[in-house]
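the following block contains a protein sequence and its predicted model.
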Amino acid sequence: MKKLVILGAGTAGTMMASHLIKKLKKSDWEITIVDQYKTHYYQPGFLFLPFDTYKPEDVKKSIDEFIPKGVKLIREKIDFIDKDSDTVVLENGTKLTYDILILATGTKTAPGEVQGMLGDYWYKTIFDFYTFEGALALRDKLRDWKGGKLVIHITEMPIKCPVAPLEFAFLADTFFINKGIRDKVDITYVTPLSGAFTKEKCTTALTYLLKDKNIKIVPDFAVEHIDGENGKIVDYGGEEVPFDLLVTIPTNMGDDLMSRSGIGDDMNYVPTDKNTLQTKVKENIFALGDCTNVPASKAGSVAHFQAEILTENILLYIEGKELKPDFDGHANCFIETGHGKALLIDFNYEYEPVSGKFPFAGIGPLNLLTESRLNHWGKLAFRWVYWNMLLPARKLPFITPKMSKAGKNFD
C-alpha cells in the first residue's frame, strides 16, 4: 500500500485530507495527517474577538471533528523532513515514510523578530490579534481602555490575510463611536507599504475610507525597534510614531520545521511552483496554503481554491501525467469597513480587484469594491461555510477555483 502524508491539520491540510479521501482508493493508499495541536481555530474570527462580536467558542473546535473517516491522525510534533529518504521524523522518534508528501504547515507570528516587541509591555500596551491569545488579551484591554493614541502597525509583508489590519482599523473606529469615546481616540495606521492596500487599484479606489473615518496613515515605515517604555515605534530612518496602545502585526514566518529540514527560504516558506503547487524541493512533495512562497494572498479562500486544483494534480502525478498549471492566484475576501458594512474583492495573479458583480454577471447579488450590508452579512455567514463546507471539502456552488471574468469591469 502506498502512503500519502499531510503535514498540518489546519485549513489547507484538513481540506486536502477531505478531498483526497474521496478520490484515492482506500485499498491502494493510506492517508496520514500529522499535527501536534488539539484545537482547530477559525482564524478570520480573531478579527472580531477584540470587539466582543464573537465569543471564544465561536472560533475554535476540536481538530478531531474535521479529520475525515479513513484518514489517520497522528498528534505529534514534527522534528524534520528527510527528503532524500522520503521520510518524516517525529519528535518522539517515529519515522513516517511516504510516497507523496503534502506540506500545509501554515505561517506563524514571530514577535521576537523586532527588538522591543516582546517583553515587559507585551499584552499590556502592545498587542497582536493574529493569535487566539492575543485577540483575547486585546479584548480585555479594549473593554476598559479610556482612549489615547491607537496605532495599528504592520511589521513587514507577507502576512496572513493582508486586509485584516485595515479591517481592524475600521472596526475600531466603529467600536469607539459606539462607546462614545471616538473623539478621545487618535487612530494611526502604520504600514511598510506605500499605500493602505496591497493592491494599487484598491489603494486608489478606497483611500476615502481612511479619510472619512479620520484615520491617519503612515506609509513606507520599516520598523527598527519598539520603545515600550516611552510608547513609540521607530523606523530605520529615525521616524517615530507615538502610541498609548499599539496593535501590531508581527513578522509572519513559515514553520521552523522547514529550516530544520533545509527546504525553506530565509522566511521558512517553501519554494513552490505558483501554478501547479508542486514544490521545487522534490517532485513528490507538494505544498499549499500559507506555508508556500507563491505570490498569492495568505488567506483561507486561497487555500480553498488551491486545494481543489492540487487534488487534481495529485491524481495526475499518481498517473504519471503532466501537471496542470491551473492555479491563477485566485483570491476573494470580504473587507469589513465598519458600521455593519463590508467590501468584497476578487482578484488573481493577473488582475487586481475590480468592480462588478459576484458571483453572477449582471445579477450579483454581491457587489465588488462597493460597501454594502449584504457584503457584511456575507462575511459573518462565511464562518458557517468554513466549518460546514470548506473543511469537509464540499463544493461551493457557483464559485470556481480559477477567477471568473464574468460580471467584472476590467476597464
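Perfect, thanks for sending it. Remember, predicted model here, so these are calculated numbers, not experimental data.

going by C-alpha atoms from here, please, whenever you check contacts or count neighbours.
Will do.

in the stretch 151-300 of the chain, what residue spans correspond to helices?
164-179, 200-212, 256-261, 300-318 (DSSP state H, counting those that start in this stretch).

can you give the distance of the longest one from its chain's centre?
Counting by Cα atoms, centre = their mean, to the nearest Å, helix 300-318 is centred 17 Å from the centre of its parent chain.

over to the first one?
Distance, stretch centre to chain centre, for helix 164-179: 20 Å (Cα atoms, centre = their mean).

ok, residues contacting it?
47, 51, 152-154, 182, 185, 187, 189, 196, 213, 215, 249, 335-339 (Cα atoms under 8 Å, 6 or more residues apart in numbering).

now that helix against helix 200-212, angle please.
Per axes from the mean of the first three to the mean of the last three Cα atoms, to 10 degrees, the angle that helix 164-179 makes with helix 200-212 is 20 degrees.

got another, please set it beside the one above:
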Amino acid sequence: MRRLVVLGAGTAGTMVVNRLRPRLPRHEWQVTVVEQSDTLHYQPGYLFLPFGSIRPKDVTKPVRATVRPGVDLVHGTIDRVDRDRRTVLLEGGRELPYDYLVVATGTSPRPAETPGLEEALAGGDVHEFFTYSGALRLAARLADWRGGRLVVHVAEMPIKCPVAPLEFAFLADAFFREHGLRDDVDLTYATPLPGAFTKPVSAERLGAMLTERRIALEPDFVVESVDGEAHVLRSFDDREIPYDLLVTIPVNMGADFVARSGLGDELNYVRVDKQTLLSVDDDRIFAVGDAANTPASKAGSVAHFQVDGFTENFLAHVEGRPMTDLFDGHANCFIESGAGKALLIDFNYETEPLPGTYPLPKVGPMRLLRESRGNHLGKLAFRHLYWHVLLPGRRMPVPAHMSMAGKEVPGSGASPVGTTPVAAAATPTPVGIAPSFGED
C-alpha cells in the first residue's frame, strides 16, 4: 500500500485529494489529508464581510463535508516533516509515514513582522480583513465610524490576493457614498509597489480609477513601523502617514513547519519548480497553491489552474513517466470596483493583464480591464462554483493554460486576437509581486 499525505485542507489541498482519490486505486493507495481546523473558509468572502454584503454563515463549511469519502481526515497541528524517514510529525507525537507528500498549507498574515503592528491591532483603530475574525471585527467598526482619514495599507508583497486591498479601497469609497459620508472620509491607498498595481497596463487603469474616486495613492511606501498611539505609519525613507482608521494587510508568510523541515525560502514558501510544482529539494514532495514559491499569484484561481495539470503530472511522476502538463502561471481575477461593477484580469508568468474579452474573442461575455455589471455578477456567482464545482474536484469550463484569445495587445494596432503567440505580449512578472485572482 502506497501512502499519499496532503498537508492542509484549504482550497488547494481539498482539490488535490478530491481529484486524486478517484484516480488512485483504493487497494493500492491510502490518501490522507491533515488539517488543524474543523472549518473551511471561503476566503474571498472576507472582502465583503466588513460592508455587510455577505453573511458570515456563507463563508464557512465543515472540512469533513468538503472532502471525498475514502480520504482519511486527520485533525492536528504539523510540527515538521522528517524527509529522511518520509514521515510527518504532528504536535503531540503522532507520526504519519508517506511515500509522496503534497504541501498545501497556504499563507497567513504575520503582524509581528512589522514593529508596532501587533500591538496596534489590539486597539480600536487598526484592523485587517485577511482573517475571518478580523473581517468581522472590522465590520463592527465600520458600522459606527463617522469619518476621518482612512488608510488602506499593504505592508509587503507577496500577499494572498494582491488585488484585495485595492478592492477594499474601491468598496469603501462606494460604502461611504451610499451612507452619505464620503465627503467626511479622506481615503489613502499606501503600497510598497511603484504604482497601483504591478504591471504598466493594469497599473495605469487602476491608478486612474483611484484618482476618479478621490483615493490618494502613496506608492513605494515600505513600512518601517506602526505607531498605534500617535496613529502614524512610518516608512524606511522617513515618510509618515497619519490615520484615524487603518486597514492594513500585514506581511504574509507560509507555515513555520516548512522552515523547520528545510523546505522553504525566507518567507516559508516551499521551493518548487514553477512548472511542475515538484520540490527542488525532494522528488517525493510537491507544493500547490499559496504554499509554493512560484512567481505566480497566491490566489484561488492559481490553485485551480495548478491542480488541473498537477493531477496528471502526479500520476505520471509516481509511475516514473515525465511530467508534461506544465503550469504557466495562469491566474485571473474579478476586481470589485463598487456600485455593482467589477473588472476582470487574466494573465500568466509571461503575459501581463491586457484589455479585451474573456474567455471568447469579442463575445466574452466578461470584459478585461473594464468595469461591467457582468463581471460583478461573475464574482458573486463564483461562491457557488467554489463550493459545488471547484472543491469537489469537478472541472471548470475554462482552460487551465492562459490563452491570448480575445486579448488586445497595446501598441500592436490590432483588434482582439485569437491565436497571437503569448510571447507577443511578454512582460515577465517579478517574483513575489504577481497580481492575483480575487478568489483565494
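Noted; the coordinates are in hand. Just so we're clear, the structure is a prediction, and the values are computed from it rather than from any experiment.

where does the TM-score land?
The TM-score (TM-score structural alignment, normalised by the length of the first structure) is 0.98; 410 aligned residues with a Cα RMSD of 0.9 Å.

rewinding a little: redo the helices of the stretch 151-300 of the first structure as a markdown table? Include distance to Gly134 of the first structure.
Formatted as a markdown table, the helices of the stretch 151-300 of the first structure follow (distance: least, Cα to Cα, whole Å):
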| stretch | distance to Gly134 of the first structure |
| --- | --- |
| helix 164-179 | 14 |
| helix 200-212 | 25 |
| helix 256-261 | 21 |
| helix 300-318 | 20 |
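
adding distance to Lys72 of the first structure and mean neighbour count as columns, could you present the ones you listed in TSV?
Shown next, in TSV, are the helices of the stretch 151-300 of the first structure (distance: least, Cα to Cα, whole Å; neighbours: other Cα atoms under 10 Å):
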stretch	distance to Lys72 of the first structure	mean neighbour count
helix 164-179	34	20
helix 200-212	43	14
helix 256-261	21	17
helix 300-318	18	21
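
of all these, which lies closest to Tyr351 of the first structure?
Of all the helices of the stretch 151-300 of the first structure, helix 200-212 sits nearest to Tyr351 of the first structure, with 10.0 Å by Cα to Cα.

ok, average deviation of that closest one from the second structure?
Helix 200-212 of the first structure differs from its equivalent in the second structure by a mean of 1.3 Å after superposition (mean Cα distance after the TM-score superposition for the first structure).

now Val398 of the second structure: how far from Ala303 of the second structure?
Look at Val398 of the second structure and Ala303 of the second structure: by Cα to Cα, to the nearest Å, they are 14 Å apart.

actually Asp237 of the second structure, not the one I wrote
36 Å.

about what we covered before: and Gly231 of the first structure, which of the helices of the stretch 151-300 of the first structure is closest to it?
That would be helix 164-179 among the helices of the stretch 151-300 of the first structure, by Cα to Cα, at 19.0 Å.

now that closest one on the second structure. Mean distance?
With mean Cα distance after the TM-score superposition for the first structure, helix 164-179 of the first structure departs from the second structure by a mean of 0.2 Å once superposed.

which of the contacts of helix 164-179 of the first structure count as buried?
Among those, the ones that count as buried by 16 or more other Cα atoms under 10 Å are 47, 51, 152-154, 182, 185, 187, 189, 196, 215, 249, 335-338.

for the residues you listed, which one is nearest Val71 of the first structure?
Minimum separation from Val71 of the first structure among those (Cα to Cα) is found for Leu47, which lies at 31.4 Å.

follow-up on the earlier one: among the buried ones among the contacts of helix 164-179 of the first structure, name the ones in strands.
Ile152, His153, Ile154, Val185, Ile187, Tyr189, Ile215, Ile249, Ile335, Glu336, Thr337, Gly338 (DSSP state E).

among the helices of the stretch 151-300 of the first structure, which comes closest to Glu229 of the first structure?
Glu229 of the first structure lies closest, by Cα to Cα, to one member of those: helix 164-179, at 23.8 Å.

how far off strand 185-190 does that closest one point, in degrees?
170 degrees.

so where is helix 164-179 of the first structure in the second structure?
Alignment of helix 164-179 of the first structure against the second structure: residues 164-179, by TM-score structural alignment.

and what of stretch 285-299 of the first structure?
Counting by TM-score structural alignment, stretch 285-299 of the first structure corresponds to residues 285-299.

that stretch: end-to-end distance?
Start and end residues of stretch 285-299 of the second structure are separated by 21 Å (Cα to Cα).

stretch 358-370 of the first structure too?
With Cα to Cα as the measure, the first residue of stretch 358-370 of the first structure is 11 Å from its last.

mind listing what's buried along that stretch?
Within stretch 358-370 of the first structure, the residues scored as buried using 16+ other Cα under 10 Å are Phe358, Pro359, Phe360, Leu366, Asn367, Leu368, Leu369, Thr370.

could you measure from the first one over to His376 of the first structure?
To His376 of the first structure, Phe358 of the first structure is 14 Å away according to Cα to Cα.

likewise the fifth one?
Here Asn367 of the first structure is placed at a distance of 11 Å from His376 of the first structure (Cα to Cα).

now list whatever residues contact both of these two.
Counting by Cα under 8 Å, 6+ apart, the contacts common to Asn367 of the first structure and His376 are Leu343.

what's the farthest-apart pair in the ones in strands among the buried ones among the contacts of helix 164-179 of the first structure?
Top of the distance list for those (Cα to Cα): Val185 and Ile335, 22.4 Å.
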